[in-house]
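Visitor: What would the 3D arrangement of this be:
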Amino acid sequence: MLKTETPSAAHPDLDLYELPQLVSAFIEDQVEAVDAVRRAGPQLAAAVAAALPRIQAGGRILYAGAGTSGRLGVLDSVELYPTFSWPRERAVAVIAGGQQAMFVAIEGAEDDDVQGAADIAALNPGPNDVLLALAASGGTPYVLGAIRAAREAGALAIGFANNAGAPVTAAAELGITLDTGPEVISGSTRLKAGSAQKMALNTFSSSLMVKLNKVYGNLMVDLKATNAKLLRRAVALTMRASGADEALAREVLAKCDNHVKVALVAIKKNLTVQQSRELLDASGGSVRRALNG
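Guide: Predicted structure coming up:
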């Protein structure tokens, strides 16, 4: 039996717990998710290193999964645009059962390896693309089909699974094992297995974005200010990084479509917005290189 399916020896009488003990059991079990991601740190670092040159060459980040794993892939793909201004067309997720599976469980869709391959093939993957293939069990046919199609097209396939020796990690060019063990509720991998996948995806994509010069220091200077909250954040980031007062920060941001990177370099180097953009372009998008150049 898969470890993710094995009943938890720590909580055989879960249904008898008083509420405080029950809540504590769920919370404490999440610590194992953190530990699993920590153990996978070297694998995650290797995956980012392998993906980086492909993405720098214009490749896309593709995601494939079923159920909770699929929804987590969609979530990661969607959040890259507002957080890092990453183009939507360069972060594309497919999920077993199609878009409706985001909201309604589509039973049986995960068992269709042919559809998994077809969904990825429909994206016309190429050698610079990177597939993140997610399966808690590690044997989901839909995900295995996606990996097969990606690799046949020359794309880099990275497999994430919550069981050691899983087919998904074996089929992928690089495998990341998030060994979270038995769940508090047997087999409910939306619990700590899902938490570990979310953390691993956050770590992978955020590390990639840092290396793509989307961050200055630890500030998200390439965010897309698409609402009032993010606009306030853009102002605060510009003030913090440049030392400018609010009035100046807002004035320069208004001239560059609220692009923190551009405003920051313009203020710090006393440049026009156009000069700032040109300097950033010449610096590969790196604020640090633009400021020190």
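Visitor: can we go C-alpha only for contacts and neighbour counts from here?
Guide: Will do.
Visitor: show me where the stretch 151-293 of the chain has strands.
Guide: With DSSP state E, counting those that start in this stretch, the ranges of strands along the stretch 151-293 of the chain come out as 156-161, 174-177.
Visitor: Present the ones you listed as JSON lines; the columns should include distance to A93.
Guide: As requested, those are exported to JSON lines (distance: least, CA to CA, whole Å):
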{"stretch": "strand 156-161", "distance to A93": "14"}
{"stretch": "strand 174-177", "distance to A93": "19"}
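Visitor: Check those strands for me and report the most buried one.
Guide: Mean neighbour count, computed with mean count of other CA atoms under 10 Å, is highest for strand 156-161 among the strands of the stretch 151-293 of the chain, reaching a mean of 28.
Visitor: so how far is that one from its chain's centroid?
Guide: 13 Å (CA atoms, centre = their mean, to the nearest Å).
Visitor: Make sure A200 is actually in contact with V37.
Guide: Yes - at 6.2 Å, A200 counts as touching V37 under the criterion of CA atoms under 8 Å.
Visitor: Roughly how far does N128 sit from S205?
Guide: Look at N128 and S205: by CA to CA, to the nearest Å, they are 16 Å apart.
Visitor: okay, those two: which has more neighbours?
Guide: Ranked by neighbour count (other CA atoms under 10 Å), N128 and S205 place N128 first, with 20 against 16.
Visitor: Here is the second sequence; please produce its structure so I can put it next to the first one:
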Amino acid sequence: MPLPTTETVPAGDYIDARTALHAATFLLDGQLAAIDAVKHAAPALSKGAQRMASAIRAGRSLHYAAAGSSGLMALADASELHGTFGIPSDQINIHMAGGVPVDGYMPGDTEDDETAVAQIAEKMRAGDIVIVLTASGTTPYALEVSRIAQRKGATVIGIANNSGTPLLDLADEPVCIQTAPEVIAGSTRLGAGTAQKAALNLMSSLMGIELGHVYRGEMVNVIADNAKLVRRSLGMVARIAGVSEDAAEAAIAQADGRVKPAILVATGCQLEQALSLLEQHSGQLGPCLASLTSNQTNGSN
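Guide: Here you go, the predicted structure:
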């Protein structure tokens, strides 16, 4: 039986036969090639992002499910959604085979444990999005999550690094990121892992944009829960509303730290009006500001 691409043994000048500097360059070339592979999956990732945004708008949940290094990539992306885009944490679920490791030990046999999936099935609902990752495309845990998710009426976005694999056949939205053989055979934390991380970043960032949580390239739905982010929020309100930092600070206080309504308050509207405008325009700040400008122009005529 032929090996999947991610398991293929490299031929020729092996990495361990190179000098340290040449080995480092070889590793970096593999990482760059992995990122390049993500470009070919951009259309599928864009569709996945739209599905994710629709689910969040409808009050449904996102589920990330994977094992091993793929699970770590899923964990990294899912854990950033609340802080970066203000996605409610109760709409984000992380399912990692064997659980999230709390030390340097991550057992490998958990990826074969299909019975563990029954414990997470109760959290899935019709209309949810389940993002399943596996470099091989054949991991039993990942496949069982996909089957149960579909039985629950959830949509499966399946990301694999090998074409023609069971996960891609099962998925409602298959995403194949065909990475080259690893420079260290089978070590999918390298090229495949980098490609998965980039793909997840791309998809979740597109989701944030679709939801209106990015305006003029800034994170206008950020959760400002540390000093750095408080300063960033202050700067966003001042820049976008075109007001002083004192006025921005007052608007942020009135809006209880929420950047989008604070920007609208800083432009001159009441908080209730700001919240109403955001609801009318599905959280999109641009149309809200355009509406205020139009009303001000009409009022001056």
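Visitor: Got a TM-score for the two of them?
Guide: For these two chains in superposition, a TM-score of 0.94 is obtained (TM-score structural alignment, normalised by the length of the first structure); 289 aligned residues with a CA RMSD of 1.6 Å.
Visitor: With G138 of the first structure as the reference, name the closest of the strands of the stretch 151-293 of the first structure.
Guide: Taking CA to CA, strand 156-161 is the member of the strands of the stretch 151-293 of the first structure nearest to G138 of the first structure, at 4.6 Å.
Visitor: compared with the second structure, how much does that closest one deviate?
Guide: Here the mean offset of strand 156-161 of the first structure against the second structure after fitting is 0.5 Å, by mean CA distance after the TM-score superposition for the first structure.
Visitor: Quick check: which helices or strands does that strand pack against?
Guide: With contacts taken as 3 or more CA pairs under 8 Å, 6 or more residues apart in numbering; DSSP states H and E, strand 156-161 of the first structure sits against strand 130-135, helix 141-152, helix 167-171, strand 174-177.
Visitor: Which stretch of the second structure lines up against it?
Guide: Mapped onto the second structure using TM-score structural alignment, strand 156-161 of the first structure covers residues 155-160.
Visitor: contacting residues around the matching stretch?
Guide: Residues from elsewhere that reach stretch 155-160 of the second structure (CA atoms under 8 Å, 6 or more residues apart in numbering): 48, 127-137, 146, 149-150, 167-168, 170-178, 196.
Visitor: Stretch 72-84 of the second structure now?
Guide: Against stretch 72-84 of the second structure from outside (CA under 8 Å, 6+ apart): 64-66, 87-89, 92-94, 96, 133, 193, 196-197, 200-201, 204, 219, 221-224.
Visitor: Now that stretch on the first structure. Mean distance?
Guide: For stretch 72-84 of the second structure, the mean deviation from the first structure after alignment is 1.0 Å (mean CA distance after the TM-score superposition for the first structure).
Visitor: what does stretch 246-254 of the second structure give?
Guide: Here the mean offset of stretch 246-254 of the second structure against the first structure after fitting is 1.5 Å, by mean CA distance after the TM-score superposition for the first structure.
Visitor: which residues are contacting that stretch?
Guide: 234-235, 237-238, 258-259, 262-263, 265-266, 271.
Visitor: go on, stretch 13-20 of the first structure?
Guide: Taking CA under 8 Å, 6+ apart as the rule, stretch 13-20 of the first structure contacts 22, 184.
Visitor: Could you tell me the end-to-end distance of that stretch?
Guide: Termini of stretch 13-20 of the first structure sit 14 Å apart (CA to CA).
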